[in-house]
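Chemist: next one to model:
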Amino acid sequence: MRPPGARGHGGRPERSTGRAGPSPRRTGIARSPLLHEGEESPDGQPAAAEPLTPEHIKPRPLGHRGTSLGLNLVYTHLNRVIKARGLEALCVRPGHGGPSVLANSWLDGGYRDTYPDVTWDAQGLAQLFHQFSFPGGVPSHVAPEVPGSIHEGGGLGYALAHAHGAAFDLLSRLPEPELDALLRGYGHEPIHVGGDDPLQVHRALAAAFDEALDRVDLVQRTAPEEGVPQRPRRPVIVLRTPKGWTGPKEVDGEPVEGTWRAHQVPRAGVRENPAHLARAVGDVAEVVPARGLFDADGRPSADVLACVPSGTRRLGATP
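Modeler: This next block holds a predicted model:
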C-alpha cells in the first residue's frame, strides 16, 4: 500500500471510531470465501441458489485456496483503513490468489466497471463462477486484465518485482527474533501479527494497520515543518497465519490446514466422492452464513458492503 499523496477532500480524513477492529462479518470477511468457493467448484450456479449436487461441480476444480483465504483477510482490513482514512492504495499480492482478487473486485464493483456483462446480481455471479479457470474465460491466477492487478503469473516473485519492500512470504521459516532483526536491518519497524484464532487475529491486524498508518501519517505531517534529522523507519506488518486457514483442518484423515495440502483445492474429488460433497456443503454452511449476505436479486447486501470504499479508492478500481 502506498501512502496517500493527499489526505482526501478537505484535509485529514476522519478516523474510524472502532480502533479495536470491526465485526468480521460486517467488514465482509465472511463473503469472499463463499465467492471463491463458487469460482473453485460450482459450474455456473451461485452458492445457496439450490442444493449442491455433483452436476454443479466443475470437472477439474482449481483455485489455490491456501493463499486466497489469507488474502481475504488482508483485503478486508485494507478496505477498512482505506475508507476510514481516505487512502489511495494498491494491493500487490501473489498471483496464485486469483479467486480472492476476482471475488473482492466483483464485490466492490471494480470488476463490473471493467466488464459490464458480469453484472452485480445472481446472473453476473453465475458468469463469474463459470468463466473462472475455464476455456475462453479467465485464468486461475491473477493477470493484468483482472481489475486491481498489475502482473501475470502465480509465483510471489512477480509481486515482489512490483512491490519490493512491501510484501514478503519467503522468510516464514525464520524465528520471529531473527526475522525482526533482519527487517530492522532493512530499515523497517516491524509490527508482528499472528495466530490461528480468527477473532483475535482480526483485532490484532486492525490495530496493526492503524498503528502503521499512524506512524506514516506522523512523518508526513511533521517532516515538512520540523525536518527529518535521520531516515525514519518504515513500518512493516509481518502476518503469520496457517496456510489454508479457516479451510478444512483435515481430509480423509490427513492434515490440511497449515500444510502443503492446503495449496490447491483441498477436496478435489467432490464430483465422485459423496462424502467430500457433503462435507463441502457443510463447510460453506459453517464458514459463511449465506442468509443476509445477498438480496433477492443476488446483489451484495448493504451490510456486506459497509466497509467497502467507493469510487477510485476501491482496490478493484486500482490502478
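
Chemist: C-alpha only now, for contacts and for neighbours.
Modeler: OK.

Chemist: give me every residue that touches Ser16.
Modeler: Listed by Cα atoms under 8 Å, 6 or more residues apart in numbering, the contact set of Ser16 reads 81, 84-85.

Chemist: now His96: how far from Thr53?
Modeler: Per Cα to Cα, to the nearest Å, His96 is found 27 Å from Thr53.

Chemist: so for these two, which residue has more residues nearby?
Modeler: His96 (24 against 14; other Cα atoms under 10 Å).

Chemist: any idea how far the more buried one lies from Gly70?
Modeler: Taken as Cα to Cα, the span from His96 to Gly70 is 12 Å.

Chemist: in this structure, which spans are helices?
Modeler: Along the chain, the stretches classed as helices by DSSP state H are 24-27, 31-40, 65-85, 98-108, 110-114, 122-131, 156-162, 176-185, 198-226, 274-287.

Chemist: run this one through as well so I can compare:
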Amino acid sequence: MRTPTTETSRRYRRACDYLAAAMIYLRDNVLLREPLRPEHLKPRLLGHWGTCPGITFVYCGLNGLVRRTGQRTLLVTGPGHGAPAVHANLWLEGTHSAIDPGMTLTDLVKGFSWPGGFPSHLSPEVPGVVHEGGELGYALATAFGAALDDPDLLVACIVGDGEAETGPTAASWHANKFLDPETCGAVLPVLHLNGAKISSPTIYATMSDDELTDYFRGAGWSPHIVDVERTDDPDLVFAETLDAAHKDIKQRRPMILLRSPKGWGLPKEAGGGTFHAHQVPLSADQLPEIEAWLRSYRPEELFHDDGRPMDDLLDLLPSEELRLGRVPQANGGRLRRDLPLPELEKFAIDVPEPGGATASATGTTGSWLAELMRATEQRRDFRIMCPDELESNKLGAVLDATGRAFTWPLTQYSEHMAQDGRVLEVLSEHLCQGWLQGYLLTGRHGLFPCYEAFASIVDGMVNQYAKFLKMAGEVPWRAPVASLNYLLTSEGWRQEHNGYSHQGPGFINNLLTKKSSVTRVYLPPDANTLLVTMRHCLATTNRINLVVAGKNPAPQWLDLAEAERHCRAGAGVWEWASHPEPDVVLACAGGIPTVETVAAAWLLRRHAPELRVRVVNVVDLLTLSTPDKHPHGMSAEEFTACFGEDLPVVFAFHGYPSAVHEVLHGRPDPSRFHVHGYLEEGTTTTPFDLLVSNRMSRFDLAADAVGRTPGWSSRGGGIVQELLEKREELKAYAYREGEDSPEITEWEWSA
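Modeler: Reported below is the predicted structural model:
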C-alpha cells in the first residue's frame, strides 16, 4: 500500500464533503454525471451542513492515527446532526457495504432523510455509533463511560461548540478526574470551534486562544490548538497534533481545540463561514448555485461511475478491523457477558410471619451488590454511578468491596477513595447517566442509584436513550446490551425531613410514555422482593428498568420463596390479609403504600369486622396493563383473580395517581379503581402528617374502602367518622410533639 500524502488527505476530505452535501440535496444523479435538473433534488431538503466538514476532518485525522499506531479507537460524535459526514466516511471505508452489501451509492445518498432510509442525525442504524447527539450535551460523558475498564481503547469525542454551552458538557470536562490510567482507556476530546449555533455566535468560539487554554488547563486538560485557517497544510498539522496527543494520552490528558470555518468549503456568497451555513444553506430554487457548489468538489476525480472511491483514497484507511465504523465497542452487545449474580439465600431476610421482621430494603440489597462487586473484581465489567448518595441510600456495604473512583490529589479528609474504584460518585445526575450509557453500550453492566426526586433531572437523557434502545432493537446486526437499571430510593414518602422540594415521584410517569418493548417499572414492597427484583433487572438486556424502594427499616412481608413467586407473578393477593369472598379490594404498589394498606386492612378488621377485604400487592406496575399494550400485562383471568369483576378497588400508589389510571386504560370498568397517591402536598413535617396531607394514610384508605363498598355508604358513616377523627387526633399529636405517635411508629400487623 502506498504511503498517503496530505494531498491524498485533502482528496479524501473532498470526497466525503461532496457526499455529505449530496446527501442533503440529491435524490438522483448523485455523481453529477449529467447536468443538474430540479427533479434530481429531494423534495424536502434536510440536514446540517455546517458541522460536516469539521467532522470529516477529524475522522480523516483519526484514520491516519489509527493507521500509524494501530490504536483501537471509538469515535463519539456530539454534533449528531452532522450525520452526512459520518455516512460519507463509512461509505469510503467500506463499512456500509459490509453491513448491507446491496447498498449502492445512490441508495445511500437518496436514503439520507428519506422515508424508509436513514434519519437526519446519527442513530443506532448507523455503524460505529453509541451516541445519537439528538439532544446536545451528553457526548463527552458517554465517551468517558465507554473508556472505563477498557485500558486499550481510545475514545475520541467531537464536542460541538454549541453543545459545549450545555450544563451536562460543562460538568463532563471534570470527568478526567475519575478515569484511572491503569485500568481504563483514554478520552481525547476535540472541541470543534466553528463559530456559530443556528443563528448566533457560540460562547467558546468567541473566547481567545489564551482564554480557552487557561479555562481548560484549570479543568485539568492539556489543550492543543489547531486552526485550519492559520496553516497551509491543516492535515499535516492535525496529524502531528494527534501524534503528540496520543504519545502522552494517559499522563497529560490532552485535548484539541479545533478552529475551522462554519460550513468549510461552502462559498462565502452562499453563507460559508457564517451561521447561515448551519443547516441547508441553499434553497431548491437556487439550482445553479447548488450545482456550482457541488461541482467545485470535482466528484469525477474522486469516484468511479459505480460509486467506488478512487484507489488512492483507500490508502488513508486503517486495516479493516480497526476502521472507526467497525470497532467492536460500537456494537457492545457482542462483548457483553452475563454477570455472575450471587445467590440470594445468604442475604435474604428471615420472615417467620408477615410483618414478623424489620429491615432496610436497600441496606439488604447493598450487601448483595457488594458481593457482586467482589465477583466482578477481575472482570471489571460492573459499576455503580451515583450522585454522592450511596451511603445516604444505605448501599454503603458496596464500599467494603470497592472504593470511590478518583485520580486527582486529595488535600482533605476522605474515606473509601481509590484510583481504581468502581463506584463513581459526583453531584451531577447528567454525568452519572452519560457514564452509564457509555459503559452499557460498550458491553458492560451497571446500576444508577439516585434520590427519587432528582432522577427527573435526566428525563431528557432517558428519553433519548429509550429511543436509542427502541431503534437498536430493530437493527438486525446490533447485539443486545445490558439494561440500564435505576434504583430510586430516598423516596418522596420519607423525604419529610428534607421537605417539599425533595418529594417527586414523576420519573415513573416519564417512563410510562416510552415503548413497552423498552421500559419496566418495579415497586418491591420489602427487602426480599427488592433482592429478587434487582437480580432479575441485572440479568436483562435492552431495557430501562426502574426500581423504587425504601431505605428505612420497615416491616417485612414475604420470605424469599414467597418473594420469588410474587415477583414472577408481578402482582398477587396476600391471602394472609384477605377474606376469600371480598366486598372490596385494598390494592397497593410501593413500600410505604403497602404498609399503609396492610394497616388499613388491620383497622377495618377492628372497626368494620363484617366488611370483607382483599389485599392485593403489585410489584410490577405494568402487569396492570392489558397484554396487548405491554408484554407484562396480566391476562383477563389473572386480572380478575386479583381484582374481581366488579369489586370497588381502593389503590394506594407510590407515585402520582395518574400513572395507575394510565396503565389501567383498556381494562373493563377502570372507573371502579380509586387511586390514592402523591398529590403535590408536602413540607418538612412527620411521615404520618405527609401521608395525611396527601390522603394516603391508613385511615384515609380504610375510610374510602367503607364509603365505596355497596351497602356500606349509610351504615358505615359512623365508622368513617371514627376513622377520620382518629386520623386528626394523631395528626394533632405530631403537631404538638414534633414526632409521630407510637400508635403509628410501633404499629405491627396481627390477624
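
Chemist: now the helices of the first structure in CSV, with distance to Glu250 of the first structure and mean neighbour count?
Modeler: Formatted as CSV, these follow (distance: least, Cα to Cα, whole Å; neighbours: other Cα atoms under 10 Å):
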stretch, distance to Glu250 of the first structure, mean neighbour count
helix 24-27, 24, 18
helix 31-40, 17, 26
helix 65-85, 13, 23
helix 98-108, 22, 27
helix 110-114, 34, 20
helix 122-131, 26, 22
helix 156-162, 26, 17
helix 176-185, 27, 14
helix 198-226, 18, 16
helix 274-287, 11, 15
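
Chemist: got JSON lines for those helices, with distance to Pro266 of the first structure too?
Modeler: Below are those laid out as JSON lines (distance: least, Cα to Cα, whole Å):
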{"stretch": "helix 24-27", "distance to Pro266 of the first structure": "24"}
{"stretch": "helix 31-40", "distance to Pro266 of the first structure": "11"}
{"stretch": "helix 65-85", "distance to Pro266 of the first structure": "8"}
{"stretch": "helix 98-108", "distance to Pro266 of the first structure": "15"}
{"stretch": "helix 110-114", "distance to Pro266 of the first structure": "27"}
{"stretch": "helix 122-131", "distance to Pro266 of the first structure": "18"}
{"stretch": "helix 156-162", "distance to Pro266 of the first structure": "21"}
{"stretch": "helix 176-185", "distance to Pro266 of the first structure": "29"}
{"stretch": "helix 198-226", "distance to Pro266 of the first structure": "20"}
{"stretch": "helix 274-287", "distance to Pro266 of the first structure": "10"}
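
Chemist: between those, which one is closest to Asp295 of the first structure.
Modeler: Judged by Cα to Cα, the one of the helices of the first structure that comes nearest to Asp295 of the first structure is helix 122-131, at 9.4 Å.

Chemist: and the closest one, what other elements does it pack with?
Modeler: Judged by 3 or more Cα pairs under 8 Å, 6 or more residues apart in numbering; DSSP states H and E, helix 122-131 of the first structure is in contact with helix 31-40.

Chemist: how close does the helix it packs on sit to the second structure?
Modeler: Comparison of helix 31-40 of the first structure with the second structure after fitting gives an average deviation of 1.1 Å (mean Cα distance after the TM-score superposition for the first structure).

Chemist: helices or strands up against that helix?
Modeler: helix 65-85, helix 98-108, helix 122-131, helix 274-287.

Chemist: distance between that helix and the chain's centre?
Modeler: Centroid separation between helix 31-40 of the first structure and its chain, computed with Cα atoms, centre = their mean, to the nearest Å, is 11 Å.

Chemist: ditto for stretch 175-187 of the first structure
Modeler: That offset, for stretch 175-187 of the first structure, works out to 25 Å (Cα atoms, centre = their mean).

Chemist: now do stretch 307-319 of the first structure
Modeler: 14 Å.

Chemist: just stretch 213-232 of the first structure next, same as before
Modeler: 30 Å.

Chemist: from Ala208 of the first structure, how far out is Asp214 of the first structure?
Modeler: Taken as Cα to Cα, the span from Asp214 of the first structure to Ala208 of the first structure is 10 Å.

Chemist: can you tell me which residues contact Gly157 of the first structure?
Modeler: Counting by Cα under 8 Å, 6+ apart, Gly157 of the first structure touches Pro94.

Chemist: which position in the second structure aligns with it?
Modeler: Under the alignment (TM-score structural alignment), Gly157 of the first structure pairs with Gly137 of the second structure.

Chemist: and the gap between Ala359 of the second structure and Asn528 of the second structure?
Modeler: 10 Å.

Chemist: and Ser658 of the second structure, by the same measure?
Modeler: Taken as Cα to Cα, the span from Ser658 of the second structure to Asn528 of the second structure is 28 Å.

Chemist: of those two, who's got more company?
Modeler: Asn528 (31 against 15).

Chemist: the more buried one -> the first structure?
Modeler: Match for Asn528 of the second structure (TM-score structural alignment): no aligned residue.

Chemist: buried set for the helix or strand hosting Asn528 of the second structure?
Modeler: Using DSSP states H and E, Asn528 of the second structure sits in helix 527-539. Neighbour counts using 16 or more other Cα atoms under 10 Å place 527-535, 537-538 of helix 527-539 of the second structure among the buried residues.

Chemist: in TSV: those, plus distance to Gly145 of the second structure.
Modeler: Formatted as TSV, these follow (distance: Cα to Cα, whole Å):
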residue	distance to Gly145 of the second structure
Ala527	30
Asn528	31
Thr529	30
Leu530	27
Leu531	26
Val532	27
Thr533	25
Met534	22
Arg535	23
Cys537	20
Leu538	18
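
Chemist: between those residues, which is nearest Gly160 of the second structure?
Modeler: Leu538 (34.2 Å).

Chemist: how close does the nearest residue to Val256 of the first structure once chain neighbours are set aside sit to His276 of the first structure?
Modeler: Leaving aside its sequence neighbours, Val256 of the first structure sits nearest to Glu250 (Cα to Cα, 6 or more residues apart in numbering; 4.8 Å). Note on Glu250 of the first structure: its distance to His276 of the first structure, by Cα to Cα, is 12 Å.

Chemist: check Gly298 of the first structure too.
Modeler: The value you get for Gly298 of the first structure to His276 of the first structure, if Cα to Cα is used, is 27 Å.

Chemist: counterpart of Pro288 of the second structure in the first structure?
Modeler: For Pro288 of the second structure, the aligned position in the first structure is Ala278, judged by TM-score structural alignment.
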